[in-house]
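Engineer: below are the sequence and a predicted model; questions follow.
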Amino acid sequence: IGGHGDAVKEDRENFFAASPRLPVAASSSVFSALESIHQPMMALEKLIGSTGVGVGSNNWVISGKRTTTGKPILANDPHLGVQIPSIWYEVALHCAPRSAECPYNVAGFSFAGMIGIIVGHSDRIAWGVTNVGADVMDLYIEKINPKNPNQYEVNGKWVDMKLVKETIQVAGSQPIVQTVRYTRHGPILSDVSPNLQQLQPSQPLDLPQNYAVALQWTALAPSKLGYAIPQINRAQNWQEFRNAAKNYDVPAQNLVYADIDGNIGYQMPGKFPIRAKGDGRYPVPGWTDEYEWQGYIDFEELPKSFNPTEGFIASANNLVSREYPYLITADWVYGYRAKQIVEMISQQTQPISLKNVQQIQGDNHNLNAETLVPLLQAIAVDTPRLQAAQKLLQNWNLQLEMTSPTAALFEVFWKHLLADTFHDQLPKRYFPDGGDRWYSVVANLLKQPNSSWWDNRNTPKVENRDQILRESLTKAVDELERIQGKDPKNWNWGKLHTVTFRHSTLGKSGVPLIEALFNRGVFATAGNGETVNANRWMANKSFEVNEIPSLRMIVDLGNLDNSLAIHTPGQSGHAFHRHYQDMVNYWRQVEYHPMLWQTTNVAANTTETLKLMP
């Protein structure tokens, strides 16, 4: 959306492309600027939970002109943190009889306590979601009256804050009563966050002697999302779907659409602020109207598409339009998953089947390896161990498959390459996590074999690109021989790249017996965070998977009973129930179960019935 993401991307890549070694003073100013962004974000995450950075999803829809059925096929796999019980509950809502008072005839996935189906299909339409990752949180520096801490300045006048008493119930103790101070922008976060009490602005700004930091965030305003989901569930066509999407305000999503009449579409709904000045990236003065939100982008001006000539639509948290006039965010993902999805669809010369779509959802092709493997094969090595490693790479299909020795070699190499290149020049909290941004940074550096970023400052000699590549490959072989044996045939990516489903409360108790009762794992997985089968691991932490495709859904608009789905780890939230973890193996092998639709098919496959009587 717009060119903003490209501009930020270019700035970041140019920074890492700088050939001369940065002087200490310049390095210090760079990291001071990074710190001014990092500290408030860390403070926010401690207060309100994850801000969603790094969490993605895939969805796409293919026109019947390109499918074997002659009708659209829609696919969706939202990526969320690993957890047990599943965040999703697979459910169908069928009104019997169907009427104006009870119009629902839908199936798909919902959250516990949520009204309606969040992703799924009705008898007429299907839809899926991915996260936009919009920048809808701004920090404002408020000038506080030195004579009255509950007043702040607005355009030269002292204004009273809104004071709200919040009572926090504490088990076995007296309730805690805390007064939350609100300005016109929102709650003051610096009251509870030391990180926001000592700002280090990266841009010239005279901080007031007495100040506080307030958060303006679309999620703190009333939301209409609760109306949007039932409206989508009732929608019968594209126009009704878009009318419902108008209320899908927070969080902003990329919605893909298909219907039984053969139409496909895309709509980005959400509340996106229009700022008078700035892009929301840094804390800004709140005592004037200079940086105020002017309102939100009108729904009719938000990105959309209906029956495009390409015959398909795909989104994976990437930049979806380069000509958009408004700022949605400056931090789009770099589009590796989207590129692979688009290529796998567009390169099909035969009509696309449900089986083809399953293969796309389970694809583990590593686009990072496309860049690095040729260089690894070209460097000179003089030991049998490294020559054997090069031979493994020579015949590799670039798929990060569970049992692949070469996938293990490459991903362990990638971890060491990032450490060998950047750990000597970056503070620990900025060590590379290995995600899409680092794909781009390294791809840019590879074109500059003598860049100072390759040099290890901890050694007296000056290293270049090929020396670091050789050193990192050597370390990868050393590590794999140590943990998986001397024979490369025994190396295995899945044994390193595992997922453990930890119960969000009892599973983190620190009591081994309780954790053993509620947690499930360890399970081998394929892929990484930038493959379509997105099982993310962090190069600055461990190979353990921390984000996954939380569900996979494929809807056949030609025959809804052919639709497929899976989520994980199981449908039940009861630790001793047989359905607590029985989907894990299907999920990690990218297998599915039928999304049964017709009443006769559902009845024929029913094993238990629970009736709730009023």
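Structural biologist: Here it is on my side, so go on.
Engineer: when you work out contacts or count neighbours from here on, use the C-alpha atoms and nothing else.
Structural biologist: Fine.
Engineer: mind listing what's buried along the longest helix anywhere in the chain?
Structural biologist: Looking across the chain with DSSP state H, the single longest helix is helix 24-48. For helix 24-48, the neighbour count (16 or more other CA atoms under 10 Å) marks 31, 33, 35-44 as buried.
Engineer: I'd like the next helix or strand past that helix.
Structural biologist: strand 57-62 (DSSP states H and E).
Engineer: list the helices and strands that following strand packs on?
Structural biologist: Counting contacts by 3 or more CA pairs under 8 Å, 6 or more residues apart in numbering; DSSP states H and E, strand 57-62 is packed against strand 73-81, strand 125-131, strand 253-259, strand 264-267, strand 312-315.
Engineer: which other residues reach whichever helix or strand comes after the last one?
Structural biologist: Same thing as strand 312-315. Counting by DSSP H and E, the element after strand 312-315 in chain order, helix or strand, is helix 336-346. Where contact means CA atoms under 8 Å, 6 or more residues apart in numbering, the residues beyond helix 336-346 that reach it are 58, 314-316, 318, 352, 360, 365, 367, 436, 530-532.
Engineer: determine which two of those are furthest apart.
Structural biologist: Largest separation among the contacts of helix 336-346 by CA to CA: I352 and D436, giving 28.3 Å.
Engineer: these two: which is more packed in?
Structural biologist: I352 (20 against 17; other CA atoms under 10 Å).
Engineer: circling back to that earlier point, out of the contacts of helix 336-346, the closest to G573 would be?
Structural biologist: Closest to G573, out of all of the contacts of helix 336-346 and judged by CA to CA, is N58, at 25.7 Å.
Engineer: count residues in the vicinity of the nearest residue to the closest one once chain neighbours are set aside, would you?
Structural biologist: Nearest non-adjacent residue to N58, counting by CA to CA, 6 or more residues apart in numbering: A316, 4.5 Å away. By the measure other CA under 10 Å, the count of residues near A316 is 29.
Engineer: pasting the second one now:
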Amino acid sequence: MGSNNWAVAPAKTKNGAAILANDPHLSLNLPSLWYAMQLSTPEFTVKGATLPGALGIISGFNENIAWGVTNATRDTRDWYSVQFKNEDRTEYLYNDRWIQSTLRIEEIKVKGQASFIDTVVYTHHGPVVFDRSFRGDRQDVNFALKWTAHLESNEQKTFLLLNKGKNHQDYLEALDHFTSPAQNFVFASRSGDIAMKVQGRFPLKWEGQGKYLMDGNNPAFEWQGFIPFDQNPATLNPERGFVSSANQHSTDSSYPYFMFDDSFEHYRNRRLNNVLRESENITVEDMKKLQFDQYHLHAAEALPVMLHLLDQSGGIDEFGEKGEAFLEELGQWNFNTFPNQKEPALFQTWWKHLYRKIWAKWENDSLSIVLPNKYQTVKLLNNEPENPLFDLPETDQIETAADLARLSFQEMVQEITAWQEEKGSYEWAAFKGTRIMHLVPNFESFSRRNIYTGGYSGILNATGERHGASWRYVVEMGDEITAFGIYPGGQSGNPGSRFYDNFIKIWANGDYVNFDLRKQEEPAEVLFRTKFTQ
């Protein structure tokens, strides 16, 4: 799941104060996952977004520091093949010896029915997640899951300490209690410090370990311990004047530990860093606009290659007036994805068909296949258009990238034409169809469909059909702290309340509500108060 966060040093801001921004991207649901809260104590006041059941603010700020989180995108799970001695699964093979497994009885209560009793088998690797009782004809039966999230931890303490933190050292000490899921913690303070740390409990692995299923009998496949917290990637007050994360690689080749994941991001992070690198005299308004940035870097890099390949294939005469009109629109595109633009629908549809033409032959229902990502695919199209990978095995001729560009363009013309005939305009908001669904799938009337907004996956405003910024906030840590925040929902989980979804339109338009720290003697716009006494 994608997310963005960054902090800008005082030297790059107009008011000479550090600015921090955070927007975690999650599934769009109602009631909202987050809700806004200010906690005021005799010692400190903290404000931001929190989760039901949490004891404090998860992403927010107090009078001294601000912080935010994004997914660190690291492989902290491994699967081990387990050989049981017999059907009762009380013993399994490890290091060529039979050792005792642990059986735990789980009672799952079902309303109006007898409880469902399930026996979970535990090995020293972890629980056997898929076993003989799991539905479906699976190939991964009797595989144990080893995952850092199963280990002891105290993530709540991290946020309790951040809520009252005063400086960078407090931030570091708070993070020492956080293990899973690994996060990129951004930091800014009123004293002008900015920082980023990738925090989690990361296994020590030999290079390549965990990319594939491993033999649970062989001790050589065991984790060798964990990377020390003080050697997790981190930076404080870098010379470039900003820190940022957008689910990209957090280290370069000089990092001494093996680090792997197959879902690192390749576009949002480059757009974010380019804008921050080129910007000076940055304001809160600049950062709000950057969170809602609509520029489609993937399209900006891919479309010229696709158009060149299409031209090499012999043009589009056979596609008629529709094809010519679509091609003209694409040629004039500024690569933004505003809700009233049509070009994003043309590009995404063409790219979808082109990607499938290239890689569909490798898909296999009986195997789990990780296909090359968008960045790798564009690179292949541009650098090796004659590569045999582009050949379609079901035809007699040998296809090239130009042939696939032509075939996929034809499929795009057909799909968009059919859309027009059935639904009318293919403006981006209508075509994309962003929707915010109730957590209970059948509660359709409590959901909100056809949200008029732009953006898409791989864009800083990463609002797709069912996924996007679950919370946006920007704070300037000056003498007088200035903050703005918004999320796609409301403060109430009651569909009958006017506060159930009153933030959605504001969020969809890229606007915010004031999020300054409120003093207790300021009663304006207070909906209700809760006072805790001993």
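Structural biologist: Perfect, I can see it now. Bear in mind that the values here come from a model prediction, so they are computed numbers and not experimental data.
Engineer: TM-score of the superposition?
Structural biologist: In this superposition the chains share a TM-score of 0.91, using TM-score structural alignment, normalised by the length of the second structure; 525 aligned residues with a CA RMSD of 2.7 Å.
Engineer: quick one on the thing from earlier: and the longest helix of the first structure, which stretch of the second structure?
Structural biologist: Per TM-score structural alignment, helix 24-48 of the first structure has no counterpart in the second structure.
Engineer: packing partners of that helix?
Structural biologist: Checking 3+ CA pairs under 8 Å, 6+ apart, helix 24-48 of the first structure ends up next to no helix or strand.
Engineer: gap between it and the chain center?
Structural biologist: The gap between where helix 24-48 of the first structure is centred and where its chain is centred comes out at 21 Å by CA atoms, centre = their mean, to the nearest Å.
Engineer: and stretch 535-547 of the first structure, by the same measure?
Structural biologist: 13 Å.
Engineer: please apply the same query to stretch 219-226 of the second structure.
Structural biologist: Put simply, stretch 219-226 of the second structure sits 29 Å off its chain's centre (CA atoms, centre = their mean).
Engineer: next one: the residue lying farthest from the centre of the first structure from W158 of the first structure, what distance?
Structural biologist: Farthest-out residue of the first structure from its mean C-alpha position, per CA atoms, centre = their mean: K147, at 45.1 Å. From K147 of the first structure across to W158 of the first structure, the span is 11 Å (CA to CA, to the nearest Å).
Engineer: please apply the same query to Y586 of the first structure.
Structural biologist: Separation of Y586 of the first structure from W158 of the first structure (CA to CA): 62 Å.
Engineer: make a markdown table out of the contacts of helix 336-346 of the first structure and add distance to D191 of the first structure.
Structural biologist: A markdown table is the format used below for the contacts of helix 336-346 of the first structure (distance: CA to CA, whole Å):
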| residue | distance to D191 of the first structure |
| --- | --- |
| N58 | 38 |
| A314 | 43 |
| S315 | 39 |
| A316 | 37 |
| N318 | 36 |
| I352 | 56 |
| I360 | 48 |
| H365 | 47 |
| L367 | 45 |
| D436 | 35 |
| E530 | 38 |
| T531 | 41 |
| V532 | 42 |
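Engineer: of those residues, closest to E463 of the first structure?
Structural biologist: Minimum distance to E463 of the first structure across the contacts of helix 336-346 of the first structure is 25.1 Å, recorded for D436 (CA to CA).
Engineer: so what's the closest one closest to, chain neighbours aside?
Structural biologist: Y334 (5.9 Å).
Engineer: which position in the second structure aligns with that neighbour?
Structural biologist: So, by TM-score structural alignment, Y334 of the first structure is matched to E265.
Engineer: how many neighbours does that match have?
Structural biologist: With other CA under 10 Å as criterion, E265 of the second structure counts 21.
Engineer: repeat for the one 5 residues further on
Structural biologist: A count of nearby residues for R270 of the second structure, using other CA under 10 Å, gives 16.
Engineer: likewise L330 of the second structure?
Structural biologist: Counted with other CA under 10 Å, the neighbours of L330 of the second structure add up to 20.
Engineer: any idea which helix or strand carries the counterpart of it in the first structure?
Structural biologist: In the first structure, the residue matched to L330 of the second structure (TM-score structural alignment) is L393. Under the criterion DSSP H and E, the helix or strand holding L393 of the first structure is helix 384-394.
Engineer: average offset of that helix relative to the second structure?
Structural biologist: Compared with the second structure after fitting, helix 384-394 of the first structure deviates on average by 2.5 Å (mean CA distance after the TM-score superposition for the first structure).
Engineer: so what's the aligned residue in the first structure for P31 of the second structure closest to, chain neighbours aside?
Structural biologist: Alignment note: P31 of the second structure maps to P85 in the first structure; criterion TM-score structural alignment. Leaving aside its chain neighbours, P85 of the first structure sits nearest to G573 (4.9 Å; criterion: CA to CA, 6+ apart).
Engineer: next: T90 of the second structure.
Structural biologist: With CA to CA, 6+ apart, the residue lying closest to T90 of the second structure is S101, at 5.2 Å.
Engineer: what about the one you found, neighbour count?
Structural biologist: 17.
Engineer: quick one: contacts for the alignment partner in the first structure of it?
Structural biologist: Using TM-score structural alignment as the criterion, S101 of the second structure maps onto M161 of the first structure. Listed by CA under 8 Å, 6+ apart, the contact set of M161 of the first structure reads 150-152, 181-183.
Engineer: gap between T67 of the first structure and E401 of the first structure?
Structural biologist: Taking CA to CA, one finds T67 of the first structure at 27 Å from E401 of the first structure.
Engineer: what of R184 of the first structure?
Structural biologist: Taking CA to CA as the measure, R184 of the first structure falls 52 Å from E401 of the first structure.
Engineer: could you do Y211 of the first structure as well?
Structural biologist: Distance, Y211 of the first structure to E401 of the first structure, by CA to CA: 53 Å.
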